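Colleague: Sequence plus the predicted model coming up.
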Amino acid sequence: MTDVTPQPSDTPDAPHPSSGARVLAVANQKGGVGKTTTVASLGAALAQRGRHVLLVDLDPQASLTFSLGIDPEELDVSVREVLLGEKEASDAIVVTDEAVHLLPSTIELAEAEETLATRTGREQRLRVALEPVAGDYDWIIIDCPPSLGVLTAAALTAASDLLIPLQCETLAHRGVGQLLDTVHDVRTFTNPTLRILGVLPTAYDGRTKHARAVLEAITSSYGLAVVEPAIPRTVRFAEAPAYGQSILRTAASHRGAQAYRDVADTLLAS
């Protein structure tokens, strides 16, 4: 079985060795698990805690960019140009309404991924691109694409920590195993210090036996911790992107918003 034992941190909020920020990759190659919602909501929650936060949209679908009120079609510079070495990260970063900075994405990133596959140092390009701005932030959170290609490998190479959002359903078991195989390769070849924080249950209903059983099976099979609290199922998460804001702004008192605040506090204490 793949070794997925989390690696301990010497101090709280330990920075990535090559930056001044703690870099968190949020990844799961299965789509529709609340990955983008988690990135946007944690970013807003950490900003509310007084942290300087940069979110990186590494998904060609640009869902995070759209969710934070930025029209991808109106962007002249995005993460695509940064990864290809045509622009600096500082040239592409925009400020959102919730005091969170964003390195946005566009659909052109899909074509760039194919180009990157033939480039030297492709897994290191995001890490290198973020180094000049990392000192400006306490946290950098990367929204990975729902795949295990070059972009996800680059995100895991740049990251100090990995969080796996997970809907507790049958197919989740297979997806986690595939992701951990990729983590094993990244640790072996490009980022030996990558730490797995654990799985974050999303759209979770603890009243159902199936959800509890899947979560227990995954944690016992792979030795992964469960990041708490679980994120409840609610339509408020689907509504928030229409306003270009996170649930922490559109439904600040909702239990889903509070759950992400609590997860942010958990991360700050880890």
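Modeller: It's in.
Colleague: Please make it C-alpha for all contacts and neighbour counts, starting now.
Modeller: Will do.
Colleague: Give me the neighbour count for T234.
Modeller: If you count neighbours by other C-alpha atoms under 10 Å, T234 ends up with 13.
Colleague: let's bring in a second one:
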Amino acid sequence: MSGAHVPRETALANTPSEGTGEGFGSDFDTPIARAARAAMSARGRAGETWPRPERCRVMSVANQKGGVGKTTTTVNLAVALAMHGNRVLVVDLDPQGNASTALGMERMQDARSIYHCLVEDEELRELAQPVPEVPNLWCVPATIDLAGAEIELVSLVARESRLKRAFSAYDSRDLDYILIDCPPSLGLLTVNAMVACEEVLIPIQCEYYALEGVGQLLRNIELVKSHLNPELVISTVLLTMYDGRTRLASQVAEEVRGHFGDLVLKTMIPRSVRVSEAPSYGQSVMTYDPASTGAMAYMDAARELAFRAQSLVENR
């Protein structure tokens, strides 16, 4: 990210003014940005300024159950936040590397990745790459090398804290969010993410067995909190793959809200063909089809997340 650092005041000056339909400075005067503003106009929020956290929020997007929308959530929240003036870094900790693909990262066999940070102590700053066509957004990609990292980490000193050490050496004062896309497991990679972050965001799909496995995730979070990271909290739960035509989806949503209460975002992410299609084009749905229902839902979820930041800081 050399040369990419801009003072917080300068970045804030590039956010839209309240009540205007203008973009985010000249960098955002692109077809993608215009389409995104059109989507916000449909929500009646064109030109709205989103708050920026007082300090960088480090969040792990975790759920060991596969197919619940972890990567999709990470990518689209990151793009939406970046489109509204927040400076965001995505760390792809999943060996499948789907977040890297969705953000347009080239994943060549000899490419440097988060693996080289965890195992070879390479600086995070040297690995972060700007995301094409989305100002304010960077990604530390994953490659297939990461698949063997769990085994290699076992013999290393402070194996659970490798990512935290990398974050400590990285000056995050010019970032507003670091979003970590966790693998669908509760192994050393996920533990590293939870030790390195302060908040956990749990995506839960509105389907049968939605809460299956979440109990084990909650137990692991408590173990990490007790022994490795006392600052860790579950700050956000996001309902995904909601199908309003089925009674089951409504029942699942009600059950999740009953269990997690105010941690659940009001916004629910609907099932969307556009959301599924976007990664095959190396894009998020926010850039692939900004006016689609999926993009609008993620835009609303990101907005809710940004506005919740203030109350989270006040309650700590």
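Modeller: Right, received. Where do you want to start? Just so it is clear, the structure is predicted and the values come from calculations on it, not from any experiment.
Colleague: Longest helix in structure 2, please.
Modeller: Across structure 2, the longest stretch assigned as helix under DSSP state H is helix 293-315.
Colleague: what's in contact with it?
Modeller: Here helix 293-315 of structure 2 makes contact (C-alpha atoms under 8 Å, 6 or more residues apart in numbering) with 39-40, 50-53, 73, 76-78, 80-81, 265-272, 274-275, 285-286, 289-290.
Colleague: mind listing which of those are in strands?
Modeller: Counting by DSSP state E, the contacts of helix 293-315 of structure 2 place L265, K266, T267, M268, I269, P270 in strands.
Colleague: out of those residues, who has the most neighbours?
Modeller: I269 (27 neighbours).
Colleague: What ranges does the stretch 101-250 of structure 1 have for its strands?
Modeller: With DSSP state E, counting those that start in this stretch, the ranges of strands along the stretch 101-250 of structure 1 come out as 101-103, 139-143, 161-167, 195-202.
Colleague: Of all those strands, which one is nearest V53 of structure 1?
Modeller: V53 of structure 1 sits nearest to strand 139-143 of all the strands of the stretch 101-250 of structure 1, at 4.9 Å, using C-alpha to C-alpha.
Colleague: Show me what that closest one is packed up against.
Modeller: For strand 139-143 of structure 1, the contact count by 3 or more C-alpha pairs under 8 Å, 6 or more residues apart in numbering; DSSP states H and E identifies strand 22-26, helix 35-48, strand 53-57 as packing neighbours.
Colleague: and it, which stretch of structure 2?
Modeller: The alignment of strand 139-143 of structure 1 onto structure 2 (TM-score structural alignment) spans residues 177-181.
Colleague: so how far does that stretch sit from its counterpart in structure 1?
Modeller: Once superposed with structure 1, the aligned residues differ from stretch 177-181 of structure 2 by a mean of 0.4 Å; criterion: mean C-alpha distance after the TM-score superposition for structure 1.
Colleague: Tell me where the stretch 51-200 of structure 1 has helices.
Modeller: Using DSSP state H, counting those that start in this stretch, the helices of the stretch 51-200 of structure 1 run over 63-67, 79-83, 89-92, 109-116, 125-134, 150-158, 172-189.
Colleague: Could you export the ones you listed to a markdown table, including columns for mean neighbour count and distance to D143 of structure 1?
Modeller: Output for these, formatted as a markdown table (neighbours: other C-alpha atoms under 10 Å; distance: least, C-alpha to C-alpha, whole Å):
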| stretch | mean neighbour count | distance to D143 of structure 1 |
| --- | --- | --- |
| helix 63-67 | 24 | 7 |
| helix 79-83 | 23 | 12 |
| helix 89-92 | 17 | 16 |
| helix 109-116 | 16 | 13 |
| helix 125-134 | 20 | 13 |
| helix 150-158 | 26 | 8 |
| helix 172-189 | 16 | 15 |
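Colleague: Indicate which one of those helices is closest to E98 of structure 1.
Modeller: helix 63-67 (11.8 Å).
Colleague: corresponding residues in structure 2 for the closest one?
Modeller: Counting by TM-score structural alignment, helix 63-67 of structure 1 sits on residues 98-102 of structure 2.
Colleague: Mean distance of that stretch to its aligned residues in structure 1, please.
Modeller: Stretch 98-102 of structure 2 sits 0.9 Å off on average (mean C-alpha distance after the TM-score superposition for structure 1).
Colleague: How far off centre is that stretch?
Modeller: Distance of stretch 98-102 of structure 2 from its chain centroid, counting by C-alpha atoms, centre = their mean, to the nearest Å, is 12 Å.
Colleague: Can you find the partner of N28 of structure 1 in structure 2?
Modeller: Aligned partner of N28 of structure 1 by TM-score structural alignment: N63.
Colleague: Now the strands of the stretch 101-250 of structure 1 in a markdown table, please, with extra columns for distance to A117 of structure 1.
Modeller: Formatted as a markdown table, the strands of the stretch 101-250 of structure 1 follow (distance: least, C-alpha to C-alpha, whole Å):
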| stretch | distance to A117 of structure 1 |
| --- | --- |
| strand 101-103 | 21 |
| strand 139-143 | 19 |
| strand 161-167 | 23 |
| strand 195-202 | 25 |
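Colleague: Any chance of a markdown table for the ones you listed, columns mean neighbour count?
Modeller: Shown next, in a markdown table, are those (neighbours: other C-alpha atoms under 10 Å):
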| stretch | mean neighbour count |
| --- | --- |
| strand 101-103 | 24 |
| strand 139-143 | 27 |
| strand 161-167 | 25 |
| strand 195-202 | 23 |
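Colleague: list the contacts for the match of N28 of structure 1?
Modeller: So N63 of structure 2 contacts K70, C182, P184, S185, I202, P203, I204, V214, L217 (C-alpha under 8 Å, 6+ apart).
Colleague: what is the orientation angle of the longest helix of structure 2 with strand 57-61?
Modeller: Relative orientation of helix 293-315 of structure 2 versus strand 57-61 (axes from the mean of the first three to the mean of the last three C-alpha atoms, to 10 degrees): 130 degrees.
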